[in-house]
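> Here is my input; please provide its structure:
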Amino acid sequence: MCKHILNAQVSIRSPCCRKWFDCADCHHETEDHPLQQQFEMTFACKKCKRCFRKDAREFEESDEYCPHCDNHFVIDAVTPRPALQVEGEDARKDSRMLKDDRVRSEEQSTIFNIRDADDRLG
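Predicted coordinates:
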């Protein structure tokens, strides 16, 4: 599983070391050499587990699908990011199911604090 792209539909075989990676960042983290660029790319579909080749110079709209199972693998990448989510049916009915992983920051003191206004304004 790729930690950089959550919805990776294919694995890509790197031409330099002949290993399979989900993205270029995964190759960069695990290998000690730069990724070699090549126009003919070898993919492995994660849905049907079959391999196929595509030429990047002649990439058309019909080439966005796996030739074996028609899985659409050219989609917008979803990268991981922190989010506040509701775990349960409806939070308006039962708010005990809310989960908040944020950390409360320390309150900063400013000159515009109403509670300390009599001490600061003279």
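> rest of the way, CA atoms for contacts and neighbours
Fine.
> Just give the closest residue to the most centrally placed residue in the chain, not the sequence neighbours.
Closest residue to the average C-alpha location of the chain: residue 79 at 1.7 Å, with Cα atoms, centre = their mean. With Cα to Cα, 6 or more residues apart in numbering as the measure, residue 5 is the residue that lies nearest to residue 79, at 4.9 Å, once sequence neighbours are left out.
> To compare with the earlier structure, here is another sequence to fold:
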Amino acid sequence: MCKHILNAQVAIRAPCCRRWFDCPQCHAESQDHELEQSYELTLACKKCKKVFRIDLREGERDEADEFCPHCDNHYVLEAVTPEDKAELRIEAEEGKESEMIRDTRDHNKERRRQHAMEDADFLTQHIKKMAAQSDFNGMYQ
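Now for the predicted structure:
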């Protein structure tokens, strides 16, 4: 597991030492030589565990080249680093947009909480009324 890129989807085989690494920083930390540059990359998908190659000399790359040829796992993603994970990002201007401030995960949460409180109050009143009318008065006090 890579500590530099938290969402790594493939492992890359280094052409210089023929070992597998999640990112160039992992190679630099564990090896005493520089990473050899190559136009042909050997990748291993972390989802299906199958190996495939891509050639970077083939001119323009389209969106279809960003997926594993075996399982269609999207492996070209924006890297999430530990620094990204630790920071809070607000992409609205000055936080004034109501959609950025309002919690849209559960629209009915406040209404359900209010109904639960009303039900609890009703039951409490009902139990007290029943206790006042019964012979078991001491049980509910």
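> TM-score for the pair, please.
Scored against TM-score structural alignment, normalised by the length of structure 1, the superposed chains reach a TM-score of 0.66; 84 aligned residues with a Cα RMSD of 1.2 Å.
> about what we covered before: and the residue nearest to residue 79 of structure 1, what does it touch?
By Cα atoms under 8 Å, 6 or more residues apart in numbering, the contact set of residue 5 of structure 1 is 22, 23, 77, 78, 79, 80.
> quick one: contacts for the first one?
Contact partners of residue 22 of structure 1, counting by Cα under 8 Å, 6+ apart, are 1, 2, 5, 8, 10, 11, 12.
> one step back: so how far is residue 5 of structure 2 from the aligned partner of the residue nearest to the centre of structure 1 in structure 2?
Following TM-score structural alignment, the counterpart assigned to residue 79 of structure 1 within structure 2 is residue 81. Distance, residue 81 of structure 2 to residue 5 of structure 2, using Cα to Cα, to the nearest Å: 5 Å.
> now residue 78 of structure 2
Applying Cα to Cα, one obtains 10 Å for the distance of residue 78 of structure 2 from residue 5 of structure 2.
> Over to residue 132 of structure 2?
Taken as Cα to Cα, the span from residue 132 of structure 2 to residue 5 of structure 2 is 67 Å.
> How about residue 25 of structure 2?
Using Cα to Cα, we find residue 25 of structure 2 at a distance of 9 Å from residue 5 of structure 2.
> What's the match for residue 27 of structure 2 in structure 1?
Alignment note (TM-score structural alignment): residue 27 of structure 2 maps to residue 27 of structure 1.
> which residues touch stretch 40-56 of structure 2?
By Cα under 8 Å, 6+ apart, the surrounding residues in contact with stretch 40-56 of structure 2 are 9-13, 39, 57, 68-71, 73, 75.
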